[in-house]
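*Asks:* Can you look at this prediction? I've put the sequence above it.
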Amino acid sequence: MQSNRLEGKTALITGATSNIGRAIALAYGAEGARVVVSGRDATRGAEVAAASGGTFIAADLDGSPQASEALATAATDALGGRIDILVNSAATYPSSADVVIDEAWFDRMFAVNVKAPHFLIEAVAPRMAEHGGGAIINLGSWVARLGVPSPVYTGTKGAVEAMTRAYSALYGPSGVRVNGISPGVIQEPGNPSAVMMRGTPAADLGTPEAIAPAAVYLASDESAFVHGIVLDVDGGRTGVAVIAA
């Protein structure tokens, strides 16, 4: 049900052409925000932009300051001169366990998953502060706190969650709230199995739509006193063990 919790706010969402980013873009649009949908796939981006009432801006966030700054500038222009909400959802990871994580893959994952959001925050947060404040939401992952045999991807998400707290300390005094969301195992292409959710209260995969309400909350005025958290929306994956009778 639409409640206009984000009425009058503007939002830039990276990785918004699919999965969690897409669900957040649709939820923000439904709550009254003006949305910039960002990603690499123009066809999917146009679909999400149309469904959210927003604008699609193509961007390949390769980790360079130039790419992040260019997106920040283009989104600011498209949103009428200000960005109130930034969601860093774009990320990359191997599509198969058989992929060899050589130096090129290592560098790519840290570039896209860590450097790109860093430089985007550095481009957006000072402008938010000049306009009186804003909200930044970084997407972490349950793997950052529960050891799985994927050390490089896990390392990138651990870095994002740690930097979220550091960014909060840096920009919070200027009125920019920085928080994170740690999704559990989510239904998406290439992840069809619920095996990793066995022994949890949810006992099944989550959906992108299950993550979006947390992003609405952290972007809204309801979370005005919330700074530097990483909110687990993971079906109990990292915090609860269900013991079978």
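*Replies:* That came through, no problem.

*Asks:* C-alpha only now, for contacts and for neighbours.
*Replies:* OK.

*Asks:* Confirm for me that residue 3 is in contact with residue 29.
*Replies:* No - applying C-alpha atoms under 8 Å as the test, residue 3 and residue 29 come out as separate, 10.9 Å apart.

*Asks:* higher neighbour count, these two?
*Replies:* residue 29 (26 against 9; other C-alpha atoms under 10 Å).

*Asks:* Tell me if that one really is in a strand.
*Replies:* No - going by DSSP: H, G, I helix; E, B strand; the rest coil, the assignment for residue 29 is helix, not a strand.

*Asks:* need the contact list for it.
*Replies:* By C-alpha atoms under 8 Å, 6 or more residues apart in numbering, the contact list for residue 29 reads 35, 52-54.

*Asks:* Write a PyMOL command that selects only the buried members of those.
*Replies:* Only the buried entries of those go into this PyMOL selection, using 16 or more other C-alpha atoms under 10 Å:
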select buried, resi 35+52+53+54
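
*Asks:* want to throw the contacts of residue 29 into CSV with distance to residue 125?
*Replies:* Output for the contacts of residue 29, formatted as CSV (distance: C-alpha to C-alpha, whole Å):
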residue, distance to residue 125
35, 17
52, 24
53, 24
54, 21
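
*Asks:* Just name the closest of the contacts of residue 29 to residue 211, please.
*Replies:* residue 52 (16.6 Å; C-alpha to C-alpha).

*Asks:* Report all helices and strands that the strand ranked longest in the chain contacts.
*Replies:* As assigned by DSSP state E, the longest strand anywhere in the chain is strand 176-183. Here strand 176-183 touches helix 116-130, strand 134-139, helix 151-171, helix 208-219, strand 230-233, going by 3 or more C-alpha pairs under 8 Å, 6 or more residues apart in numbering; DSSP states H and E.

*Asks:* structure B:
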Amino acid sequence: MSERLRDKKALVTGSTSNIGRAIAEAFAAEGAHVVVSGRNAERGDEVVAGIRARGGRADFVAVDLDGSAEASRALAEQATAVLGGRLDILVNNAGIYPPSTTTTVDEKTFDRVYAVNVKAPFFLTAALAPAMAEAGGGAIVNLGSWISRLGIPVSALYSSTKGAMETLTRAWAAEFGPAGVRVNAISPGVVHEPMSDGAHAGDVMMVGTPAGRVGTPEEIAHAAVYLAGDEAGFVHGIVLDVDGGRTTAAVIAR
């Protein structure tokens, strides 16, 4: 690796599996000291051990980002302390996706999905962005989703939370950018780790795309490294589609 994030201090939420794990591993491989966070300590310790075995720097902080300001502030404080008092990069990746349609969502599920997917990153950003600015700058990378802009007849609740995150990306870019904190987002297509028991239910949604396949967590991580690093120093408030062309082009079978 080229150490594009050498000596940077990063927090990646929801980084014990899938996209979050790949981002944490990619950041560490590029020279960053990474705080891996999530609810499952066993999986978190496994990610940290793997990073350290490859010569990287990582620590695990257990947290349940339930949407309360207290939980987000506690994570901000713990991660900053573990990283020696400074944090340069925040990746708001943690989220939940309960399968549902509009008529099958109950109020408890609605509130929980918005709490985890929107409130938690909102208050985490509120806790960390001012400190980043005071320290000279930083980068925030949010995770959106292709279904926030290309409607499908299921998952209205989840897609609306990702739409909120993409809107917050633009608002935060305007709010924090002048103080040196760049805010951008990635909008992944259908992405998952290789499966040994057949196709993923969402795989069909990538049929008819230029890529013609699902994405890998590592492909999203490459985009996160770019947006977090100095190479993207003139990039503010964008949503970078890394979706195999799902939202931009259709391939017509002949």
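*Replies:* The structure has been received and is ready for your questions. Owing to the predicted nature of the structure, the values given are computational and were not obtained by experimental measurement.

*Asks:* Select from the contacts of residue 29 of structure 1 every entry located in strands.
*Replies:* Short answer: the contacts of residue 29 of structure 1 in strands (DSSP E) are residue 35.

*Asks:* Keep only the contacts of residue 29 of structure 1 that stay in contact in structure 2.
*Replies:* Mapped onto structure 2 and checked by both residues aligned by TM-score structural alignment, their matches' C-alpha atoms under 8 Å, the contacts of residue 29 of structure 1 keep the contacts 35, 52-54.

*Asks:* What is the burial count for the alignment partner in structure 1 of residue 167 of structure 2?
*Replies:* Alignment note: residue 167 of structure 2 maps to residue 162 in structure 1; criterion TM-score structural alignment. Residue 162 of structure 1 has 17 neighbouring residues, counting by other C-alpha under 10 Å.

*Asks:* how close does residue 162 of structure 1 sit to residue 199 of structure 1?
*Replies:* Distance, residue 162 of structure 1 to residue 199 of structure 1, using C-alpha to C-alpha, to the nearest Å: 27 Å.

*Asks:* same thing with residue 34 of structure 1?
*Replies:* For residue 34 of structure 1, the distance to residue 199 of structure 1 - C-alpha to C-alpha - is 40 Å.

*Asks:* Neighbour count for the two, which is higher?
*Replies:* Neighbours were counted for residue 34 of structure 1 and for residue 199 using other C-alpha under 10 Å; residue 34 has more, 26 against 16.

*Asks:* how close does that one get to residue 108 of structure 1?
*Replies:* 31 Å.

*Asks:* At the geometric centre of structure 1, which residue sits there?
*Replies:* residue 89 (2.7 Å; C-alpha atoms, centre = their mean).

*Asks:* residue in structure 2 matching it?
*Replies:* Checking TM-score structural alignment: residue 89 of structure 1 goes with residue 93.

*Asks:* Quick check, that match in contact with residue 12.
*Replies:* Yes - using C-alpha under 8 Å, residue 93 of structure 2 is in contact with residue 12, at 6.7 Å.

*Asks:* Give me the common contacts of those two.
*Replies:* By C-alpha under 8 Å, 6+ apart, the residues touching both residue 93 of structure 2 and residue 12 are residue 20.

*Asks:* Identify the residue of structure 2 aligned to residue 217 of structure 1.
*Replies:* That one, residue 217 of structure 1, aligns with residue 226 by TM-score structural alignment.

*Asks:* The helix or strand harbouring residue 22 of structure 1 vs structure 2, mean deviation?
*Replies:* Of the helices and strands defined by DSSP states H and E, residue 22 of structure 1 is found in helix 19-30. Compared with structure 2 after fitting, helix 19-30 of structure 1 deviates on average by 0.3 Å (mean C-alpha distance after the TM-score superposition for structure 1).

*Asks:* angle of that helix against strand 134-139?
*Replies:* Note on geometry: by axes from the mean of the first three to the mean of the last three C-alpha atoms, to 10 degrees, helix 19-30 of structure 1 and strand 134-139 are set 150 degrees apart in direction.

*Asks:* quick one: helix 19-30 of structure 1 to strand 176-183, angle?
*Replies:* Using the same axes, to 10 degrees: helix 19-30 of structure 1 against strand 176-183 is 130 degrees.

*Asks:* Residue 136 of structure 1 -> structure 2?
*Replies:* Counting by TM-score structural alignment, residue 136 of structure 1 corresponds to residue 140 in structure 2.

*Asks:* Now for its match: which residues touch it?
*Replies:* 89-92, 181-184, 228.

*Asks:* residue in structure 1 matching residue 241 of structure 2?
*Replies:* Aligned partner of residue 241 of structure 2 by TM-score structural alignment: residue 232.

*Asks:* For that match, which non-adjacent residue is spatially closest?
*Replies:* residue 182 (4.7 Å; C-alpha to C-alpha, 6 or more residues apart in numbering).

*Asks:* measure the corresponding residue of structure 2 for the one you found to residue 72 of structure 2 for me?
*Replies:* Structural alignment (TM-score structural alignment) places residue 182 of structure 1 against residue 187 in structure 2. Distance of residue 187 of structure 2 to residue 72 of structure 2, computed by C-alpha to C-alpha: 23 Å.

*Asks:* Next, count neighbours for residue 147 of structure 1.
*Replies:* A count of nearby residues for residue 147 of structure 1, using other C-alpha under 10 Å, gives 10.

*Asks:* State the distance from it to residue 14 of structure 1.
*Replies:* 27 Å.

*Asks:* Same question for residue 26 of structure 1.
*Replies:* In this view, residue 26 of structure 1 and residue 14 of structure 1 are 13 Å apart by C-alpha to C-alpha.

*Asks:* Confirm that residue 37 of structure 2 sits in a strand.
*Replies:* Yes - counting by three-state DSSP, residue 37 of structure 2 falls inside a strand.

*Asks:* Could I get the contacting residues of it?
*Replies:* 11-16, 44, 60-63.

*Asks:* among the residues you listed, who's most crowded?
*Replies:* Ranking the contacts of residue 37 of structure 2 using other C-alpha under 10 Å puts residue 11 first, with 31 neighbours.

*Asks:* Closest to residue 146 of structure 2 out of the contacts of residue 37 of structure 2?
*Replies:* Proximity of the contacts of residue 37 of structure 2 to residue 146 of structure 2, judged by C-alpha to C-alpha, is greatest for residue 14, which lies at 19.1 Å.
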